[in-house]
Every structure is written in C-alpha cells, then in structure tokens.
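Asker: need a 3D model of the following:
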Amino acid sequence: MKKHQPGREDALPEGDQATTDSKEFPRVLIVGQSFNGHSGGGITLTNHFRGWPSDRVAVATTAADFPDFMTCSHYYHLGSSELKWVWPLSLFSSCRDQSGRVAAAEPRIESSSAQKAFARESGGLRKVVGGIFRTLVAFLGLGEFLVVARPSVALLDWIAEFCPDVIYTQLASVGMIRLVHGIVERTELPLVVHIMDDWPSVLNADGVLGPLLNRRSHSEFRGLLRRTSRLVAISGRMAEVYSSRYGREVGYSHNPIDIDVWTQHAKSSWAVGVPFRFVYAGRVGRANARSLADVAAVIADLRSEGADVVLEVYTQDAGTPLADALSKMGVLVKSALPHGRVPELLGAADAVVLPLDFDDAGFAFSSLSMPTKTAEYMASGAPMLVYAPRGGALAEYARSAGECALLVDTAHDGRLADAVLAFVNDENLRASLGRHAKIQAIKEHDAVRVRENFRSILASAARDGLAESTSLRVRS
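Answerer: As a prediction, this is how the structure comes out:
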C-alpha cells in the first residue's frame, strides 16, 4: 500500500480562529475503542466527539456491535485478519472473527456458519489440547505477546478510502499498540494517544515471565510514543506524571458533560427518602470491587443496627461473581440503565458513591485515573462520597476542588462509617456538597469548553503532520 497522501487541502483547519466551517474538524480515524454508552472509554469517546460531522469520523474496532451511526458513519470490524494468535495457538481458536467494513444494517459481525460448524465438530482432543495451551500461556503471562497484530490489506484499503487526517486511539493493550504502530508506519498519519488509566504500569504484571515481558511492553509503548504527535491524559495528575515519566509535553481531557442535559434532573432539594439510597452506577471489577465491598459492609452494619439505608448498584456486570458477592452482602445489584437515563437516576439518589481500591494492584492501575462518572456525579447535585486512596488523582481532585465531595482517603479506620452516617443524618452537609459539586461541574467539565479544547488538539496534530521522532526524546 502506498504511503498516505493528504486527500484534500481543505481537510485541515486554516488559522487558529474557530469557525462553523467543516474545515475545523479534521477527518479522524479512531482505532480500538468504539462509541458506546456503557463503558468509561466509550462514554468519554462519545461525549468528546458529539457534534463532530459523522462523515469525518471512522472507527476501526474489535467491538461486536456498532450502535451509533449518528455519531460515525464509517466502521471497520477488527477481526482475525488483524489480530490473531500465533501458531500453534491459532489451531485451537474456537472461532475466527470476520474482519471488514460494517454497514448500518449490520448490528454485529458473526463468525461464518462454516467456522462455527468446524468449532463444533472439532471438539474433543482439540478442545483439551487448546485448554492446556491456554493454561500454560496464562501461567507464563505470555498472552499479549502471542497475538499477531498488524493491519491487513483490507483495513489499509478502507483507511485509504476514508482518507483520514489524523489517528486517535486509547490503546490499552500490547496488541493495540502493535496494530496502531503498524497503521502509523504504513500511512504516515499523525497520531493522538488518549490514556484512560495507567495501564502501561500494569501490562503483563502477572505470570512467571511478567517482569521480562513488562520491560518489552514498555519498550513497545515508548516506541509508539516516538511516532505520536500528541499525548493526552485523562487527568491533570496523569499529565504531570506522564510528562516526567516520558519526557514530553502531555495535555489532558476528561469526560465532558452537556450541562443542559444534566440540569434538567439535577437535585435541588436534599431532603431524603425512605430508605436512604446510596447509588453507584458503573462497572464492578478491577480497581473498585474491594472498595465497593467496604461500603457495602458499612451499610450492612448500619442496617443491622436498625438504620433504613441501602446501597444500589447499577452495572453491566450484574450476574458476575463480583456483583453476586455484593448481592450476598445486601446490595441491590441491578442491570445498567441506558446512559440517557443516568441523569435522572443520579438526581433522584440521596447520595452517590465513587470508590477506588486501596490495594497495591488496584492503586497501580487507577492512581492516575479520573473515572468517567466523576463529572456526571457532580452535575447531578447528589452529595458525593469519594472513597479512594490518598495520593491518587481522584482523591487529590476531590481535595483540591473544595466542598464538592466528602473524601475518605484511608481504609479500615472508621472514617468510612463516620462519612456514611454523616450523609444519612446531616441535610446541611448534603445540600452544601450538592450545590458546590454542580458549580464545579459547570466550571471544569462543561462540554462546550472541553470539546473545543479537544478539537483543537486533533486539529493541531493534523496540521503538524507526522511527529518528528527526534523531538520526543522518550526516556528509557
């Protein structure tokens, strides 16, 4: 495939003044994360690109469905032509995901009937041997390094047809690092990398070969950074750390919120209902399952003493072992609501809970993260309990933002129980926290301002073209 050539001179913005002309919106190829309303990365992506001309956005993703053709009209499914196990593990894959462009009428790409039949008929020994291989791979920690990730001819042709000006990605795996690196090398397009969590610090942390593979994955990530025009963090704290760690300028852009949407349902009275409802809406898993259990244990103790208080968890992880464990503690675990209904849910809560785990593994992953729901919780006006370790980005944000949340940044010392009781008993506290949180949300997370800043980052990367590798000086 030929190296990318700019498709049209008018594809890039001219000058620094914003206009309503489509030239202000470069043609963006998004690789990896897709638009959705249930994951942090998907919600953040959707909110950043809302208002972007749909014909100037294309998404290449491993996602199994493509729900949002209003935001984006060009989709490509990344399948076994781009991401596959090395031989002989490839022999034991039960199915092979199809790759290719996706039309609006196709809700998902399924494996072919022939492939499914092969998977059914080739059970027995093939399944047993495959299980042994997968167990060995997990034991050694080799999973990420046994995936071949490279752009296929079909993908490169689709990219050339769309003719993007810039690539945007959230990465988050070695396989995606390799695939994006391959696309950049073949197209010579400028690249913008947006980091949601500090996953580079925990890549390949498990397994016998974890330390060795960690060094290799870090090397591959740094290699991609040398080809990156703009590096964007999810929080100010992450931007500071990454600037020091990688020796380059790092911006940041957190999940924006449409103030008008949230104010329709925002809380304006802080009298409580019966029972008192603490609400959490989001995933249950890595970096928050233990802290959620801590909150559940405190509320269970209060209930045993006669307090009429409940914790409700709305999550797409309902039915998983971690969610079931919460249910056994008396938590009301319910399926996640469509994102459009979340403002009403949070506005009706007596209080909202934002927890992150305190253990070393959880802190390593989330210490620089700003959860997507942070701005949404504040905009709802529901008083917010932040239960997160001291020194992490979330705890420091809650501390620096003043009276927009009640912060508990230590674990197992009685402060969490005291905070929960304070929420239940003190209406003045709830009202003060809710009012200040709404003000902070408007000040820091208004979508109009955040989207314009984000647009300018992509536009400037598109103007500059491919970054000069010698100018990045990534530290070893």
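Asker: every contact and neighbour count from this point should use C-alpha atoms.
Answerer: Will do.
Asker: next up, the contacts around the residue nearest the centre of the chain.
Answerer: By Cα atoms, centre = their mean, the mean C-alpha position of the chain lies nearest to G41, the distance being 2.5 Å. Contacts for G41 (Cα atoms under 8 Å, 6 or more residues apart in numbering) come out as Q33, Q170, M196, T372.
Asker: neighbour-wise, which of these leads?
Answerer: M196 (25 neighbours; other Cα atoms under 10 Å).
Asker: tell me which helix or strand that residue sits in.
Answerer: Assigned by DSSP states H and E, M196 falls within no helix or strand.
Asker: now it: closest residue in space that isn't a chain neighbour?
Answerer: In this structure, M196 finds its nearest non-sequential neighbour in I234, 5.3 Å apart by Cα to Cα, 6 or more residues apart in numbering.
Asker: what's the burial count for the one you found?
Answerer: I234, neighbours per other Cα under 10 Å, totals 24.
Asker: just G79 next, same as before
Answerer: For G79, the tally of surrounding residues (other Cα under 10 Å) stands at 20.
Asker: what does S113 give?
Answerer: S113: 9 surrounding residues under other Cα under 10 Å.
Asker: what about stretch 159-179, start to end distance?
Answerer: With Cα to Cα, to the nearest Å as the measure, stretch 159-179 spans 13 Å from end to end.
Asker: repeat for stretch 252-267
Answerer: Note: stretch 252-267 ends 29 Å apart using Cα to Cα.
Asker: hmm, who's touching it?
Answerer: Here stretch 252-267 has contacts from 43-44, 47-48, 232-236, 238-239, 343-344, 346-348, 370, 372, 375-376, 379-382, 434, 442, 445-448, 450-451, 454, using Cα under 8 Å, 6+ apart.
Asker: to check against the first, give me the structure of this:
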Amino acid sequence: MSGTGPYPKILLLGGEAMSSATATGITLRNLFAGYPVEKIAAVFSTTFDPDWQCAGRYYRINQRDVCGLKGHGRRYLPPFPAVSSGMNPGNTPPPGALKGLFRKTALEVLEWFPLTVPPELELFLDDFAPDIVYTLGAQTQIMRLAESISVKRNLPVVLHFMDNWIETRYAGALHSLSRKKMLDALDRLMKRSSLFMTISPEMAEAYRTRFRMPGHPFMNCIPKREYRPPAEPGDGPLKIYYIGGLHLQRGETIGRVAKVLREDADLKNRFRIAVFAPEKDWKQTEALHGDPLVEYGGNLPYRQVSEKTAEADILLHVEAFAPEITDYTRLSISTKLVEYFMAGRVVLGVAPKHLASIREIERAGCFSAVTEEEIAEALRKLSSPETRQNGGKRAYEYALETHSAEKVHERFLKVFQQAWAK
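Answerer: Model (predicted):
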C-alpha cells in the first residue's frame, strides 16, 4: 500500500472478511490490498471461507452463541487452506419458503442478545493487540461486540457503511423492537468514533448531517491498467454486457432494455445483450429466458471480470425502479462500476436518476437513461464507434483519477491514521 507513516493494526470485525465470493468481500479485499497482512486480524461469522492470504490472523465466531453460552469460534493460523477464487456461496439452493421464513425470524431474534465472547477470542485479541476496530455494522450483535471490544481496550472505531441499512433494515411495525435495538447499538458505537467511512460521496454527505462528524467515501478500487482501445466493430451486432447479480429486481430492468431493442427494428439488428450472473439469479429471472436478444453467459469468477469487460462494446448497469428497493440502493455504488470504468468501455446506466450509482456513471462521463425513450436515444448515440470510444476513454481516465488502488490506498491509510490519532 502506498502512503507514508505507521500502519495501525486493524481488527476487521463483521459478518464477512476479505474474499472473492461476494461484492462486500471483494471491496474489503481490494481496499486492504497492500496493507501489511500482519497488521490485519479478521473476526468474522460467515460459514464460507475468506481469502486466507489477505490478513495475518482469522477467527470465526458463531452468531448463535449468545448470553454466555460457550462459543465455538475457531482461530486460524498459517498455513491456510487453499480457497477457489471462483467460489460463490450464493449458488446454494434457497430453502423452502416456510423454512426460510422461520430461519430469518430466528436469526432476527438472536440479534437481540449479546454474543458470547469465549476465552479463546480474548486471547486472540490480546495476542494481536489491535489499534482500531473497523466494522461494517448492520448486524446488532456485531455492533455490540465492536463496542465492547472498543470500550474494554480503549480503541477507536471506524464504521464503514456499504449500504443504506440505517433506513431500511428491520423496517415495518413487526420489526420495531429489532430496529430499536439496532439503532441503539449504532448510537453507542458511533460514540466510540471520531469519523466514519461510506460507499459513496452521496452517503457521506447524508450521514455527516446525521452523525455530525467527518465522513470519507471509499468504494471498490483496483490497480490501474493500461488503456486498451476497443476493437474495430465487426459485421455482427454490438455486444452489451451486464455483469453482476440479478437480485433486487435488476433482471426486470434488463428486460426493459431488451424490450426497447425488440420494438425498434434498427436497434434490434444492431445490439445483443449478454448477462453474466450467478446461476440461481438467472433461474429466477424467467422473463429473460428465451428472449433471442438476451444471452446468458454464466457466472464469472471475479478473476475473469476484467477480461470479459474488455470484450464488450457497451457495459450495462441497472437498478430497480420500485421505491421499496431504491430506498435501499439510493446511496450505494455498485462494486462492478470500477471494473467497468477501468476497462475503458462506455457505460450505460438504466435506473432512477437520483441513485448514487447513476450519479457515479455520470461523473465518469458516461450515459444514463430512465424511460424507454431515453434508453432508445442513448443506444442510438452509442451506435457510433466514436461515441463509444470517447465515452470509454472518459470512464478510464476517471477510474485512474478516482478509483485506482494506488491513490485510494493512500487515502485509506490516512483516514485510519486520523482515527488512531484521536
């Protein structure tokens, strides 16, 4: 990691650790890439394994161990087992509806109770002697544990908000008690903080007003790459690639783009859409199945994303339009956008204009659309090779300036140093 000065020892505490399996894990892995691994210890609760080479120490907690019951955490030391970077735990078939509802309710009730801190975890923390507690919050148990460790060891807390869970988690009258406990835990945790991090500039601005302290946006980052201009267009249709999950009704928005193509003879001949998403997501997006303009390209391991984005003529980002979903997504920025920009390919975003992801696409000098008429107009403009190349070059230059790992890592370290100095 570039930057000067000492590296504080970071206790990364949360549901996930660094991994290539989820968007959150990827963001964590890329933000901490280059940070001395011996200065990072991860305490996590997910059942799938992290990328073991990203931290010096790992400890898995069990969120079912509450109220003084014996914990079953497990401390991992080198040598670490090999983990496939293409692993995707989301491919596990979902449980039946009734079983899933019961499990969700049970996990919510468990959040009311404090986690057991077994002697093994105390020894793990004693041995590592962290300088800062870094957490993503969201889970009441995790926030309570972070506060407890912070108070007992007199450590500052840096909370990194990666989605708008403050406003959306446990919404509704049936969850009012869970929501109250969550917000109480958040308020106590923020009293241990002098600053916070967010996933977007929009979120940082909104939360600065709420918490009355400095907020610093940090989203995914990747090493800078050499610019590769797009290939000369061939005789076939132009390739529109969508890469990412189809949850939160994103598949429906892709369907809107396909509908625009179907209803315009010229656009129908010019473009084809390829979707690269987890298989379980594709199976649940039946409206796209059998559409001759939409092809399913399979699920991409993260290591293959950069290669695939370079093949595209246009990279597509979509979000749902339903208000109950935009409340959740409005302040978040998609992990994949940095990959899109660094590929040097023009990006088309189809989603409500007020979402942070769409504002980020516009900051990068690319295209956005809301209505079907706007989608058609954008695609007509993007039929021009010059327009596509110029848009892709703007996106690439924006990525170098704003999201290259070299620059982000330096800022990331400085924020930790500021928190440590308080």
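Asker: related to what we said a few turns ago, got a quick ChimeraX command for the buried subset of the contacts of stretch 252-267 of the first structure?
Answerer: A single ChimeraX command selects the buried members of the contacts of stretch 252-267 of the first structure (16 or more other Cα atoms under 10 Å):
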select :43,44,47,48,232,233,234,235,236,238,239,343,344,346,347,348,370,372,375,376,379,380,381,382,434,442,445,446,447,450,451,454
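Asker: looking at the contacts of stretch 252-267 of the first structure, which are in helices?
Answerer: Among those, the members falling in helices (DSSP state H) are 43-44, 47-48, 236, 238-239, 343-344, 346-348, 375-376, 379-380, 434, 442, 445, 447-448, 450-451, 454.
Asker: which residues in the second structure does stretch 384-394 of the first structure align to?
Answerer: Matched against the second structure by TM-score structural alignment, stretch 384-394 of the first structure falls on residues 347-357.
Asker: ok, now stretch 192-203 of the first structure?
Answerer: Counting by TM-score structural alignment, stretch 192-203 of the first structure corresponds to 158-169 in the second structure.
Asker: one more: stretch 432-446 of the first structure?
Answerer: Using TM-score structural alignment, stretch 432-446 of the first structure pairs with 390-404 in the second structure.
Asker: so which bits of that stretch are buried?
Answerer: Using 16+ other Cα under 10 Å as the test for burial, stretch 390-404 of the second structure gives 390-400, 403-404.
Asker: same check, this time on stretch 371-383 of the second structure
Answerer: I375, A376, A378, L379, L382, S383.
Asker: circling back: residue in the second structure paired with the residue nearest to the centre of the first structure?
Answerer: Using TM-score structural alignment, G41 of the first structure pairs with T24 in the second structure.
Asker: quick one: secondary structure of its match?
Answerer: T24 of the second structure falls in the helix class when you classify it by DSSP: H, G, I helix; E, B strand; the rest coil.
Asker: give me the number of residues near the residue nearest to P214 of the second structure when sequence neighbours are not counted?
Answerer: Setting aside the residues directly before and after it, P214 of the second structure is nearest to L195 in space (Cα to Cα, 6+ apart), at 5.0 Å. Using other Cα under 10 Å, L195 of the second structure is surrounded by 23 other residues.
Asker: correct me if wrong: L195 of the second structure contacts A419.
Answerer: Yes: with contact defined as Cα atoms under 8 Å, L195 of the second structure reaches A419; the gap is 6.8 Å.
Asker: hey, what's in contact with both of these two?
Answerer: In terms of Cα under 8 Å, 6+ apart, L195 of the second structure and A419 are both contacted by the residues V158.
Asker: mind listing what the nearest residue to A23 of the second structure once chain neighbours are set aside touches?
Answerer: Leaving aside its sequence neighbours, A23 of the second structure sits nearest to T335 (Cα to Cα, 6+ apart; 6.0 Å). Going by Cα under 8 Å, 6+ apart, T335 of the second structure touches A23, T24, I26, T27, M219, N220.
Asker: quick one: map the last one onto the first structure.
Answerer: Pairing criterion TM-score structural alignment: the partner of N220 of the second structure within the first structure is identified as N255.
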